[in-house]
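[1] Would you be able to build a 3D model of this:
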Amino acid sequence: MLARSIYKNSAILAAFALLSIGLIAVFHFFTKDKIAAEMQAKLARTLNELVPANQYNNDVYHDCLELDSNGLLAQKELTRFYRMYQDETPVASIFTVNAPDGYSGNIELIVGIYADQSLAGVRVINHNETPGLGDKIEKQKSDWILQFEGLSLTKVEAENWRVKKDGGTFDAFTGATITPRAVLKAIANALQYFKNNQQIIFTSSKNCGVNHEST
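    Have a look, this model is predicted:
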């Protein structure tokens, strides 16, 4: 009797598990297109916020290149670079960078860098930092993230892209040092990667999904 009861309960649990998996699959099927459209709209807003649309005239959403950053941008997958040109002259590139060492884990940033290697801007697109402290990296919560516009490795050397507590140039938040420290490290990595691979980024054929060698 005990064995039969255990078998029955196991069968019920297995049935519930299969039902749950099925419901998740159905939900994903009916919502994936909507989610993709929302992500595309968010990307479009961010692109034009960092680099105004009147500064380029190519179809930036279809002019992208994927590169392997060899861990410098902390990407598990290839990094997608969107390129802006004005009459085939390089203007800027926008790409995502991950800061894996935030206080509450990964912080995802989108970074825009002009062809002169200066920052068009940085925005946080995903994080789990502490509300009221670490979330001040969001533009909606403070203007801290705006201070990087126009800066470069020429204006602020790589070793100075740190909080003042670590001997760097930038202020942290009161009661929160880990979050800005992680963001600054990620921005410095993005600037360095762009500097090392700028020619590849702007001259390689657009074809997302194809791997290209980089330094």
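
[2] switch to C-alpha atoms for all contacts and neighbour counts from now on
    Noted.

[3] could you point out which element follows the helix or strand in which Ile24 is found?
    For Ile24, the enclosing helix or strand under DSSP states H and E is helix 2-50. Downstream of helix 2-50, the next assigned helix or strand under DSSP H and E is strand 64-67.

[4] Show me what counts as buried in the helix or strand following that following strand.
    Following strand 64-67 in sequence order, the next helix or strand is strand 79-86 (DSSP H and E). Using 16 or more other C-alpha atoms under 10 Å as the test for burial, strand 79-86 gives 79-85.

[5] top strand in the protein by residue count?
    Counting residues, the longest strand found in the chain (DSSP state E) is strand 89-102.

[6] quick revisit: counting by contacts, list what the helix holding Ile24 packs against.
    Helices and strands touching helix 2-50, by 3 or more C-alpha pairs under 8 Å, 6 or more residues apart in numbering; DSSP states H and E, are strand 119-126.

[7] what residues does the strand it packs on touch?
    46, 50-51, 92, 107-114, 137-139, 145-146, 148-152, 191 (C-alpha atoms under 8 Å, 6 or more residues apart in numbering).

[8] Next secondary structure element downstream of that strand?
    helix 178-203.

[9] Check which helices and strands that following helix sits against.
    Contact here means 3+ C-alpha pairs under 8 Å, 6+ apart; on that basis helix 178-203 packs against strand 79-86, strand 89-102, strand 105-114.

[10] List just the nearest of the buried residues of strand 79-86 to Asp101.
    Thr79 (18.6 Å; C-alpha to C-alpha).

[11] show me the contacts for the closest one.
    66-69, 95-96.

[12] wait, Tyr193 sits on Leu72?
    Yes - using C-alpha atoms under 8 Å, Tyr193 is in contact with Leu72, at 7.2 Å.

[13] hey, what's in contact with both of those two?
    With C-alpha under 8 Å, 6+ apart, Tyr193 and Leu72 have no common neighbours.

[14] want to put them side by side, so please do this one too:
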Amino acid sequence: MQNPLTAGSSVVRNSIILGVFAMFTVGLIAVTQQGTAERIAEEKRRIQMSALTQILPEEQHDNDLLDDTFVVSDKAFLSLPAPSEAYRGRVDGEVVAVILPAVAPDGYSGRIDLLVGIRADGEIAGVRVTSHRETPGLGDKVELAKSDWILEFNGTSLTMPAPENWGVRKDDGAFDQFVGATITPRAVVQAVYRALHYFEEHRATLLETTEQEPANG
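    Okay, here's the model as predicted:
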């Protein structure tokens, strides 16, 4: 028969071992999650920077876009779930364009994150998708790497095309849709159009040469 004292010591020893193991496991998971989160953040920033330079090439501004930022928090037009960073492009101190974050919440597979570049005159400089979960081979054609569809927005504005033509061709609009996928381009077109409305609503503040943040919507 086992000595009760020996049995008790064994239980305590095993409990300590299990406790140490649990602490180690929790610590390892925390470190792994932190490292993964940092890598995800770095990758998102890389994609963001690539999109910024595609929308507004270096020869079209003389400031550092990543250092000339402001925060927007708008649900009505930009559909942002949280405050997000926007960017100003300048030449000799004057704001020549802004790049706004926007969300198309109604993509086929959920939200589609965008950056919408708008020149001071209200004309689209460029649009890029920075995050989505659309179907490969169909909805993912919103990516410039998969098709040049996103370039259709270049040079458009609130009045070009006319407001009634801000839609995909299936809805009698001016923008192409994808074969077998209409929901995705429809969502993006409407998100870009809403971003143009946001710009128009806040144009004076957005184009301020001083660092002022636009009113939240």
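
[15] quick revisit: looking at the helices and strands packed on helix 178-203 of structure 1, spot the one closest to Ala186 of structure 1.
    strand 89-102 (5.3 Å).

[16] any idea which residue sits dead centre in structure 1?
    Nearest to the geometric centre of structure 1 sits Thr96, at 3.0 Å (C-alpha atoms, centre = their mean).

[17] corresponding residues in structure 2 for the longest strand of structure 1?
    With TM-score structural alignment applied, strand 89-102 of structure 1 matches the range 94-107 in structure 2.

[18] Average offset of the matching stretch relative to structure 1?
    For stretch 94-107 of structure 2, the mean distance to aligned residues of structure 1 following superposition is 1.0 Å (mean C-alpha distance after the TM-score superposition for structure 1).

[19] neighbours of Lys141 of structure 2, just the number please.
    21 (other C-alpha atoms under 10 Å).

[20] For the alignment partner in structure 1 of it, which non-adjacent residue is closest in space?
    Counting by TM-score structural alignment, Lys141 of structure 2 corresponds to Lys136 in structure 1. Sequence neighbours aside, Ser142 is the residue nearest to Lys136 of structure 1 in space, at 5.3 Å (criterion: C-alpha to C-alpha, 6 or more residues apart in numbering).

[21] pretty sure that neighbour is touching Gly134, no?
    No - shown here, Ser142 of structure 1 and Gly134 do not form a contact pair, counting by C-alpha under 8 Å, at 10.6 Å.

[22] which parts of stretch 145-164 of structure 1 are buried?
    In stretch 145-164 of structure 1, counting by 16+ other C-alpha under 10 Å, buried: 145, 148, 151-153, 158, 160-163.

[23] ok, how many other residues are close to Gly27 of structure 2?
    Count around Gly27 of structure 2 with other C-alpha under 10 Å applied: 12.

[24] Check the burial of Arg170 of structure 1 by counting its neighbours.
    Just so we're on the same page, residue 170 of structure 1 is Phe rather than Arg. Neighbour number of Phe170 of structure 1 under other C-alpha under 10 Å is 19.

[25] ok so, going back, which residues are in contact with the match of Lys141 of structure 2?
    142, 144, 173.

[26] Which residues are in contact with His127 of structure 1?
    104-108.

[27] no, scratch that, I was asking about Glu143 of structure 2
    So Glu143 of structure 2 contacts 128-129, 150 (C-alpha under 8 Å, 6+ apart).

[28] Let me know the closest of those to Ser15 of structure 2.
    Nearest to Ser15 of structure 2 out of these is Val129 (C-alpha to C-alpha; 51.9 Å).

[29] quick one: that closest one from Leu144 of structure 2, how far?
    The spacing between Val129 of structure 2 and Leu144 of structure 2, counted by C-alpha to C-alpha, to the nearest Å, is 8 Å.

[30] do Ala120 of structure 2 as well
    Ala120 of structure 2 is 24 Å from Leu144 of structure 2, by C-alpha to C-alpha.

[31] Tell me which of those two has more neighbours.
    Ranked by neighbour count (other C-alpha under 10 Å), Ala120 of structure 2 and Leu144 place Ala120 first, with 19 against 15.

[32] Aligned to that one, what sits in structure 1?
    Under TM-score structural alignment, Ala120 of structure 2 pairs with Ala115 in structure 1.

[33] from memory that match sits against Gln86, does it?
    No - if you go by C-alpha under 8 Å, Ala115 of structure 1 and Gln86 don't touch, sitting 11.4 Å apart.

[34] just to revisit the earlier point, distance to Asp59 of structure 1 added to the contacts of Lys136 of structure 1, as JSON lines?
    Formatted as JSON lines, the contacts of Lys136 of structure 1 follow (distance: C-alpha to C-alpha, whole Å):
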{"residue": "Ser142", "distance to Asp59 of structure 1": "32"}
{"residue": "Trp144", "distance to Asp59 of structure 1": "31"}
{"residue": "Phe173", "distance to Asp59 of structure 1": "39"}
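
[35] out of those residues, which are buried?
    144, 173.

[36] For the equivalent of Glu152 of structure 2 over in structure 1, give me its contacts.
    In structure 1, Glu152 of structure 2 lines up with Gln147, judged by TM-score structural alignment. For Gln147 of structure 1, the contact set (C-alpha under 8 Å, 6+ apart) is empty.
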